[in-house]
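A.B. asks: sequence and predicted structure below; questions after.
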Amino acid sequence: MPLDILVPYWGDPALARQTVQSVLDQRDGDWLLTVVDDAYPDRALGEWMATIDDPRVRYVRKDRNEGITANYRTCVSLATQDRVVILGSDDVLLPDYVGVVLAAHAAHPDVEIIQPGVRVIDGRGEVVRPLGDRVKSWIAPHVRRPTVLRGEPLAVSLLRGDWLYWPSLAFRRDVLERTEFHDDRPLIQDLALVIDVVAAGGALLVEPTVCFSYRRHGASASSTGGGDGARLRGERDYFAAAADQMERRGWRRARRAAAWHSTSRLHALSLVPQAIVSHRGQVPALLAHAFRPAPAVRTGGRR
């Protein structure tokens, strides 16, 4: 069974070429690659991909830009295999990624999500350890062999601090087909979707073998807008909804973890010194996020 790799593309064509090349360079050739171009103005990537003579590769360009959430849905609709990866268009697979994920799938075919080992790189491809990623490594489960996590303990862990790397995750296709992306949460929808899967009884396999390079650079969505008031309000709103979701599930510890979202709040506090120097207008929003728990949400609200 091939690994279905789908790339929702928008951004630097040079970085996207590195992403595609990293798939072509896999030691295990049992994969399919689909790049979905969200009408990026520069057509260089499509022109380059037209030169790739490989039946496993296809390139689809949309007529108009629809945004990242719509492109995620398009990617899922184009998937054909049992195990699916929605790969970032600036991330890089290490040569054994496909082999590691397919072996994990063969050993645990019923597990909804696979999280392989990840390293972080910058815009030049150098391995880096920013503070946020050091925190992720501290709060992530420390396992030496593939380990399956599920239920309330997994929800508590993720709601205290999201240690997953979304573009590296390998999902069962049927899970993505039946789990909705959150239109109103574009910058936290990865956690929201995973929590929905966990709340529905899904399991996550942590495979510690490092085989994925997650790119953290100034232009990436995960590296911009950290102190933006709208983004922080969106995070608070999500954690409030998640607390309500956990309450209805009967997971009281997970409800408390969502209500306090401690790592998110500590991260906001860590950004205050930098904001004082360069973005003073963001300071009130950062402090509000750091010191105010999530607002209450009525039971029976959005899942």
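C.D. replies: In hand now; what should we look at? Values in this document were obtained by computation on a predicted structure and should not be read as measured data.
A.B. asks: only C-alpha atoms from now on, for both contacts and neighbour counts.
C.D. replies: Fine.
A.B. asks: how many neighbours does Ile139 have?
C.D. replies: Look at Ile139: counted by other CA atoms under 10 Å, it has 16 neighbours.
A.B. asks: hang on, it packs against Leu159?
C.D. replies: No: using CA atoms under 8 Å, Ile139 is not in contact with Leu159, being 11.1 Å away.
A.B. asks: quick one: the helices in this structure?
C.D. replies: Ranges of helices in the chain, per DSSP state H, are 13-24, 44-49, 68-78, 97-107, 131-139, 151-160, 173-178, 189-199, 229-249, 252-260, 262-270, 272-278, 283-291.
A.B. asks: could you give the angle of the first one to helix 97-107?
C.D. replies: Orientation check (axes from the mean of the first three to the mean of the last three CA atoms, to 10 degrees): helix 13-24 against helix 97-107 gives 50 degrees.
A.B. asks: ok, residues contacting helix 13-24?
C.D. replies: Helix 13-24 has contacts (CA atoms under 8 Å, 6 or more residues apart in numbering) with 9, 33, 42, 44-45, 88-95.
A.B. asks: so Phe291 makes contact with Arg265?
C.D. replies: Yes: with contacts counted by CA under 8 Å, Phe291 reaches Arg265, the gap being 7.2 Å.
A.B. asks: higher neighbour count, these two?
C.D. replies: Arg265 (23 against 14).
A.B. asks: residue contacts, the more buried one?
C.D. replies: Listed by CA under 8 Å, 6+ apart, the contact set of Arg265 reads His289, Ala290, Phe291.
A.B. asks: can you count the residues close to the second one?
C.D. replies: It stands for Ala290. Ala290, neighbours per other CA under 10 Å, totals 22.
A.B. asks: at the geometric centre of the protein, which residue do we find?
C.D. replies: Trp166 (1.9 Å; CA atoms, centre = their mean).
A.B. asks: below is an additional structure, to be compared with the one above:
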Amino acid sequence: MHGEPHVSVCIRAHSRTDALRSAIASALSQTYTDLEVVVSDDSGRLASVVTAFDDPRVRYHRNPEPAGATANLTRVVSLARAPLVAILNDDDEWLPGFLATAVGVLDSHPDVGVVFTDDYLEARGRRTRRRLPYRPGRHDRFLSDLLEHSMPASTTVGRRAVWTGGDGSVSIPPDTVGMELVWLRAASGGWPFYYVDEPLGISRFNREQVSLSDDELPTRQIATYGAFRFEDPTCEELRRARVAEFLLARAHVRLRRRRLRDARADIARANATSPRALGLRAAIALSGLRGLAIRWGCSHPRALVALLELWRRMRPPLLPKLAAGGRDLPR
């Protein structure tokens, strides 16, 4: 490769050989070609998969010992050389026009920090479009939307400055959900976001990914949202409500495990953190219904489509009392 690439495709990998092969192939098949593919191997067993691609744009790094998902994300982004960074999970894929679309937006809007698109969800070989609940186009104030909803992991491209904060280093606390923390940091720092309502990636769902039988995911989400404090009172209340929601999700796991003291502590902390958030959304988190529905849907793909669409249309507001009061959330 002559000169520096314009886009670094960063893949943090761990032992999924066939899926990784497909992910790399989808990156190299992009209609936009000024890119590099950086793979950070956290298992030490994927060198042959990566080096089998006879393409100078592919770079391989092996961690000397397992680092974990968040630390491996930090590592792979720190290896990126390009001004634009795209994260591709090792079991996801892009459609050929994804990078051309995303890079086109960022090149046309030099002040926009992050662009993201819809994707297809795939479970057991069955695929359906996931429509995100955002207004298409540019969002100059995106923090409240991001706190209320979420973004896809593998159909997002951001400027390297979004990841580094301008000081050239990538710092993501290891106990957080790394990409969510980066997007929250970008939105709270004033970076505009841009949403393209076109499905340009494939995100694969399986029971291991979405299982809430372990309390690790809600614990990481609590740490992610707990790392911030926002001056805007509405955004701060949304943040606290998000923490409360994940505390209740973790309480559900602990109740199932008969860790009653820990569960009671989480419920009490949720109530102290955001008593206004303890509405229907909180009840769903505490009951574990959403996690159960998604886990069941992964084994029944037709049902998964219907369940996710139903959740998108009927999802209760994070702060029902705030919504009922008629106050407009900042956009």
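C.D. replies: Looks like it came in fine. Computed from a prediction, not measured in an experiment: that's the story for all the values here.
A.B. asks: re earlier: how about the counterpart of the residue nearest to the centre of structure 1 in structure 2, what does it touch?
C.D. replies: Structural alignment (TM-score structural alignment) places Trp166 of structure 1 against Ala153 in structure 2. By CA under 8 Å, 6+ apart, the residues touching Ala153 of structure 2 are Ile87, Leu88, Asn89, Met179.
A.B. asks: what is the nearest of the residues you listed to Trp296 of structure 2?
C.D. replies: Asn89 (22.6 Å; CA to CA).
A.B. asks: my guess is that closest one meets Arg12, correct?
C.D. replies: Yes: with contact defined as CA under 8 Å, Asn89 of structure 2 counts as touching Arg12 (6.6 Å).
A.B. asks: neighbour count: those two, which is higher?
C.D. replies: Legend: neighbour count by other CA under 10 Å for Asn89 of structure 2 and Arg12, higher for Arg12 (25 against 20).
A.B. asks: Gly44 is in contact with that one, correct?
C.D. replies: No: in this structure, Arg12 of structure 2 is not within contact of Gly44 by CA under 8 Å, at 11.9 Å.
A.B. asks: ok, average deviation of the longest strand along structure 2 from structure 1?
C.D. replies: Taking DSSP state E as the criterion, structure 2 has its longest strand at strand 193-204. Aligned to structure 1 and superposed, strand 193-204 of structure 2 gives a mean residue distance of 1.3 Å (mean CA distance after the TM-score superposition for structure 1).
A.B. asks: touching that strand from outside, list them.
C.D. replies: 91-98, 105, 112-123, 129-132, 134-142, 154-155, 187.
A.B. asks: return the members of these classed as buried.
C.D. replies: Buried subset of those (neighbour count, 16 or more other CA atoms under 10 Å): 91-96, 98, 105, 112-123, 129-132, 134, 138-139, 141-142, 154-155, 187.
A.B. asks: return the residue of structure 1 aligned against Pro96 of structure 2.
C.D. replies: Checking TM-score structural alignment: Pro96 of structure 2 goes with Pro95.
A.B. asks: contact partners for that match?
C.D. replies: Contacts of Pro95 of structure 1 (CA under 8 Å, 6+ apart): Ser22, Val23, Asp25, Gln26, Arg27, Cys211.
A.B. asks: let me know the closest of those residues to Ala50 of structure 1.
C.D. replies: Nearest member of the contacts of Pro95 of structure 1 to Ala50 of structure 1, counting by CA to CA, is Val23, at 15.8 Å.
A.B. asks: what about the aligned partner of that closest one in structure 2, how many residues nearby?
C.D. replies: Using TM-score structural alignment, the equivalent of Val23 of structure 1 in structure 2 is Ala27. Ala27 of structure 2 has 24 neighbouring residues, counting by other CA under 10 Å.
A.B. asks: look up how far Leu280 of structure 2 lies from Ala27 of structure 2.
C.D. replies: Distance check for Ala27 of structure 2 against Leu280 of structure 2: by CA to CA, to the nearest Å, it reads 41 Å.
A.B. asks: can you tell me how far Arg173 of structure 1 is from Leu15 of structure 1?
C.D. replies: Taking CA to CA, one finds Arg173 of structure 1 at 27 Å from Leu15 of structure 1.
A.B. asks: equivalent analysis for Phe181 of structure 1, please.
C.D. replies: 26 Å.
A.B. asks: show me what Glu180 of structure 1 lines up with in structure 2.
C.D. replies: Counting by TM-score structural alignment, the partner of Glu180 of structure 1 is Ser171.
A.B. asks: apart from its neighbours in sequence, what residue is nearest the aligned partner of Val182 of structure 2 in structure 1?
C.D. replies: Counting by TM-score structural alignment, Val182 of structure 2 corresponds to Leu193 in structure 1. Once flanking residues are discounted, Leu193 of structure 1 sits nearest to Phe181: 6.2 Å by CA to CA, 6 or more residues apart in numbering.
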